[in-house]
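Visitor: Coordinates for the following, if possible.
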Amino acid sequence: MSDRSRIAVDAMGGDGGLAVMLAGVACACRQYDDVNYLLVGDEAAIREGLANHPNLAQHSEIVHAPDVIGGDDKPSQAIRRAKTTSMGIAIDCVKQGRATAAVSAGNTGALMAMAKLSLRTMRGIDRPALAALLPTLGDNDCVMLDLGANTECDARNLVQFAVMGAAYARTTLELDAPRVALLNIGSEDQKGTGEIRDAAQMLRAAPHLPMKFTGFVEGDRLSRGEHDVIVCDGFSGNIALKTAEGTARFVADLLKRAFRSSVRSKVGFLISRPATELLRDHLDPNNHNGAVFLGLNGLVVKSHGSANERGVATAIGNAAKMVRADLTRRIVEDLRHFEAKAAA
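Guide: Purely as a prediction, here's the structure:
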C-alpha cells in the first residue's frame, strides 16, 4: 500500500453486514482516489467478498478480527472484547498509527466506549461529543452536537462542544466563521437552564474565536438554515435528531399515501415527480451519513446501522475530508486559543 491516508473500516458492522460494507467501501474507493483502506473482520469472508470488488482489492489490506460486537452488546461487555472484535481492532489501528480514521456502522454505545477508552480525550476536553450533519433549507447542512454521548452537560462542556463543532463546520462545510447557536426552549436571554445561560455568556465573551455566536435557537428552527452549528447536551440532541428523522419519514410516507389515493393523485404525482424526487434526495439520511466523535485523540466515524452502500460511502467521505483538513489539530489550536484568551 502507498503512503496515502488509510481508513480502517469495521467491515462486519451494520445491519447489512459484510456485503453492504464492502460495497460501500468500493463505492468510496471510486470517489476518493487518495485513500487506502484497512478492512477489519473475518479474513476469509472479506477475501471472498473482495472478488466482487476488484477495484477495492487493489487499495485495501485485510486485518483479521475473529469476533464481532453485536447490536445488543453492552458497552462494558464490548470493552472486554475490544482486542478480538472488528470494531475494537479498527479503533486500535488509529491508536497505533496504522490508520488515520476508523469507520463503523456497529453498536453506537460500544463504539463510543471503546473509542474513548482507547484514544482518550484530547487535552482541554472534558468529554467527547457525537456530531453529525443535518439537512437544512439553507445552502449548507448544519452541524449538531452532542447527539447522545453525554446526557448531562455543564456550561464548560457546552462551550467546548461549540469550539469543536465550529472547527468541524469549518472543515466539512468549508466556512470561515460558522454561525453557532445553543439549543434552548426560547430565544430570550432569560430562558433555559443555568448551564445553557452560563455557556451563552462565555461564548459571547469570546469574540476572538473563528465563529459567530448567534444566541439561542428553538427546536422548530433547526432546519431553517439560519445556523451552521447547533450545540446542546446529548439527551436533548438525541431526542431532537430522532424526532427530525421520524418527521422526515412521516412526510415521505404521507406523500406516498396521498399520491396513491386516487387516479387524479397519481397523475399529479407524475407531474410533480421531479420535485418529489428532489425532496426525497434531500431528506435521504444516506446523503448525510457519518457522525463523528469529536474531542478524541483520533478520528472515529459512526455510520448509521441501516445505511446502504451509498450511505457507507458518504460516511467514509466525511472521514477522508476530516483527515485531509487535519480536524484534530484544528480543534486543539482553537481550544488553546480560547483558553489563552479566557485566562488573559
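Visitor: make it CA atoms for all contacts and neighbour counts henceforth
Guide: Noted.
Visitor: got the buried residues for the helix or strand in which residue 245 is found?
Guide: Using DSSP states H and E, residue 245 maps to helix 234-259. Going by neighbour count (16 or more other Cα atoms under 10 Å), the buried part of helix 234-259 is 234, 235, 236, 237, 238, 240, 241, 244, 248, 249, 252, 259.
Visitor: so which pair among the residues you listed is furthest apart in space?
Guide: 234 and 259 (37.5 Å; Cα to Cα).
Visitor: pretty sure residue 160 belongs to a helix, no?
Guide: Yes: judged by DSSP: H, G, I helix; E, B strand; the rest coil, residue 160 forms part of a helix.
Visitor: tell me what the helix holding residue 245 is packed against?
Guide: Judged by 3 or more Cα pairs under 8 Å, 6 or more residues apart in numbering; DSSP states H and E, helix 234-259 is in contact with strand 142-145, helix 263-283.
Visitor: Try it again at 7 Å.
Guide: Applying 3 or more Cα pairs under 7 Å, 6 or more residues apart in numbering; DSSP states H and E, we find helix 234-259 packed against helix 263-283.
Visitor: The helix it packs on to helix 234-259, inter-axis angle?
Guide: 150 degrees (axes from the mean of the first three to the mean of the last three Cα atoms, to 10 degrees).
Visitor: distance of residue 199 from residue 216?
Guide: 11 Å (Cα to Cα, to the nearest Å).
Visitor: State the number of residues packed around the closest residue to residue 231 other than its chain neighbours.
Guide: Excluding the flanking residues, the one nearest residue 231 by Cα to Cα, 6 or more residues apart in numbering is residue 182, at 4.8 Å. By other Cα atoms under 10 Å, the residues close to residue 182 number 28.
Visitor: for comparison, sequence B:
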Amino acid sequence: MNGPMDQTQAVRDMRPAPLPSRVSLVEVGPRDGLQAEAEWIPTATKIDLVNGLIDAGLRHLEVTSFVSPRAVPQLRDAAEVLAGIDRSMGAVLTALVPNAKGAERAASAGIDAMVVFLSASESHNAKNVNRSVRESLDGVRDIVRIAADADIPVFGAIATAFGCPFEGNVPVGGVVDIARAYADFGITSISLGDTTGMATPPLVQERVRALRERVPEADIALHFHNTRGVGLVCAYAGLQEGVTRFESSVGGLGGCPFAPGATGNICTEDLVYMLDECGIESGVDLQRLIAVSRRAEAAIGRRLAGQVMKAGPRLELHDMNAVATACG
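Guide: This is a model prediction of the structure:
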C-alpha cells in the first residue's frame, strides 16, 4: 500500500508544467489564408494587410508562396508583394517554396527564409504536390542547396501531422521520420501542421514528446486549424508541453484547397487574446490586430471566423445608453 508521501509525490507528478512566459507567433494569413480565395485580392491590398500586421507587433510572417501560378493563381504576385512590404521594422518574411524553381524565384525576390513542406501521409502528399513523400524529401535537398548558396535559412513544415482525411490516423513514427530527415538536412525549425483540424490534446502531447525524444535539436512550432472547434484547446495543450512557437492566421483565414472539409487556421487575434489572459507575452497589440482583422474582412468581402474581432477583449466596456433596456 502506498503511504501518504507516495500519494503526495503522485499528485505533484500530475501537475502540468508552468506555461511559457513568452511565445513567438508566426502569422500565415497572407499565404495560407489567402491562397484558397477564389476572387482576386489586389496586390496593394495584400501589401497593406502585411504592413498592418507588422505594425500590430507581429515579427514573423509567411507572406506568400513561390508556387506555380497555375496551381495557386491567388499568389502569382509573390515577388511584387514582397517588394512592397515595409521592412524597416525588422520582421522576418518567409515564403513557401514547393521545388527548386520556386526556391530560385524566392531567393531572387529577397525572401528572408524559405519554408519547405510535405505531408506525413502519402495520399495527402499526392493530392497536395503530386509526389510521394520520398520524392518530396529528395526535392527538399535541392531547395536546401539553393537556399544555402544564397545564405537563406530554411524552415520545415509537416502537413497532416495529426491525421489525414484520406487515411485517418497518421502514425507518430512517420511524423518523427520526416522531422528526422529535415534535421539531417540542417532544418531544425519544424512545424507540425494540423491540415484538416484532426488534432486533439492527447495527439499534441504525443507528437511533441516524440519529437523532443527522437529529434532533440528540433525547434517545434504548432499550426492548428479550427475545423472541429478545438484549435485553441490544442494550442493550450502545446503551451502545457512548453512549445513557444505557434502559427495562426488573421481573422481565421485559410484552409488547404487540396483537403476535403478543411477550414481556416486558428485565428491570430483569438490566440493573442488567450495568451494575454494567461499572462503570456506575444509582443502583439491586440487592439491594433483587431483593426487589421476587420480590414481583412472588408477586403475579403465576407464574415470571417474570428471571435475577438466581433466581441472585443473581455474588459472592453460599452455605453449603457447604446443598449436597449428590457421592458416589463
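Visitor: Would you pull the TM-score for this pair?
Guide: Put the two chains on top of each other and the TM-score (TM-score structural alignment, normalised by the length of the second structure) is 0.28; 169 aligned residues with a Cα RMSD of 7.3 Å.
Visitor: circling back: need the contact list for the residue nearest to residue 231 of the first structure.
Guide: By Cα atoms under 7 Å, 6 or more residues apart in numbering, the residues touching residue 182 of the first structure are 215, 216, 217, 230, 231, 232.
Visitor: which residue sits closest to the first one in space, ignoring its chain neighbours?
Guide: The shortest distance from residue 215 of the first structure to any non-neighbouring residue, by Cα to Cα, 6+ apart, is to residue 181 (5.1 Å).
Visitor: Against residue 92 of the first structure, how distant is the one you found?
Guide: 34 Å.
Visitor: and residue 206 of the second structure, how far is that from residue 221 of the second structure?
Guide: 14 Å.
Visitor: Comparing these two, which residue is more hemmed in?
Guide: residue 221 (22 against 13).
Visitor: The more buried one: what's it in contact with?
Guide: Contacts of residue 221 of the second structure (Cα under 7 Å, 6+ apart): 190, 191, 192, 243, 245, 246.
Visitor: Can you tell me which of the residues you listed is closest to residue 133 of the second structure?
Guide: Taking those together and measuring to residue 133 of the second structure by Cα to Cα, the closest member is residue 192, at 15.5 Å.
Visitor: my read: that closest one touches residue 157, true?
Guide: Yes: using Cα atoms under 7 Å, residue 192 of the second structure is in contact with residue 157, at 6.1 Å.
Visitor: re earlier: quick check on residue 181 and residue 92 of the first structure: which one has the bigger neighbour count.
Guide: Using other Cα under 10 Å, the more surrounded residue of residue 181 of the first structure and residue 92 is residue 181, with 25 against 21.
Visitor: Please, which helix or strand holds that one?
Guide: Per DSSP H and E: residue 181 of the first structure is located in strand 179-183.
Visitor: Assumed residue 116 of the second structure was part of a strand.
Guide: Yes: residue state for residue 116 of the second structure (three-state DSSP) corresponds to a strand.
Visitor: is it possible to export the buried residues of helix 234-259 of the first structure to CSV including distance to residue 54 of the first structure?
Guide: Shown next, in CSV, are the buried residues of helix 234-259 of the first structure (distance: Cα to Cα, whole Å):
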residue, distance to residue 54 of the first structure
234, 41
235, 43
236, 44
237, 41
238, 39
240, 41
241, 37
244, 38
248, 37
249, 36
252, 37
259, 42
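Visitor: how much space between residue 25 of the first structure and residue 57 of the first structure?
Guide: Separation of residue 25 of the first structure from residue 57 of the first structure (Cα to Cα): 10 Å.
Visitor: and if you look at residue 23 of the first structure?
Guide: When residue 23 of the first structure is compared with residue 57 of the first structure (using Cα to Cα), they lie 12 Å apart.
Visitor: Then residue 237 of the first structure?
Guide: Taking Cα to Cα, one finds residue 237 of the first structure at 39 Å from residue 57 of the first structure.
Visitor: what's the answer for residue 91 of the first structure, then?
Guide: On the measure of Cα to Cα, residue 91 of the first structure and residue 57 of the first structure end up 21 Å apart.
Visitor: Settle it for me: which of those two has more neighbours?
Guide: Set residue 91 of the first structure next to residue 57 and count neighbours by other Cα under 10 Å: residue 91 wins out with 31 against 19.
Visitor: which ones are touching that one?
Guide: Residue 91 of the first structure touches 102, 115, counting by Cα under 7 Å, 6+ apart.
Visitor: What helix or strand is it located in?
Guide: helix 86-95.
Visitor: Could you list the buried residues of that helix?
Guide: For helix 86-95 of the first structure, by 16+ other Cα under 10 Å, it's 86, 87, 88, 89, 90, 91, 92, 93, 94, 95.
Visitor: could you pull out the strands for the stretch 151-300 of the second structure?
Guide: 154-159, 189-193, 219-223, 245-248 (DSSP state E, counting those that start in this stretch).
Visitor: now the strands for the first structure?
Guide: Remark: strands assigned in the first structure by DSSP state E are 5-10, 35-41, 60-64, 101-104, 129-134, 142-145, 179-183, 212-217, 229-231, 291-294, 299-302.
Visitor: export the ones you listed to TSV and tack on distance to residue 317 of the first structure?
Guide: Formatted as TSV, the strands of the first structure follow (distance: least, Cα to Cα, whole Å):
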stretch	distance to residue 317 of the first structure
strand 5-10	10
strand 35-41	10
strand 60-64	16
strand 101-104	10
strand 129-134	13
strand 142-145	16
strand 179-183	24
strand 212-217	27
strand 229-231	20
strand 291-294	12
strand 299-302	10
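Visitor: Turn the contacts of residue 221 of the second structure into CSV, including neighbour count and distance to residue 291 of the second structure.
Guide: Output for the contacts of residue 221 of the second structure, formatted as CSV (neighbours: other Cα atoms under 10 Å; distance: Cα to Cα, whole Å):
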residue, neighbour count, distance to residue 291 of the second structure
190, 27, 30
191, 24, 28
192, 26, 29
243, 20, 28
245, 22, 23
246, 23, 21
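Visitor: That concludes my questions; thank you for your assistance.
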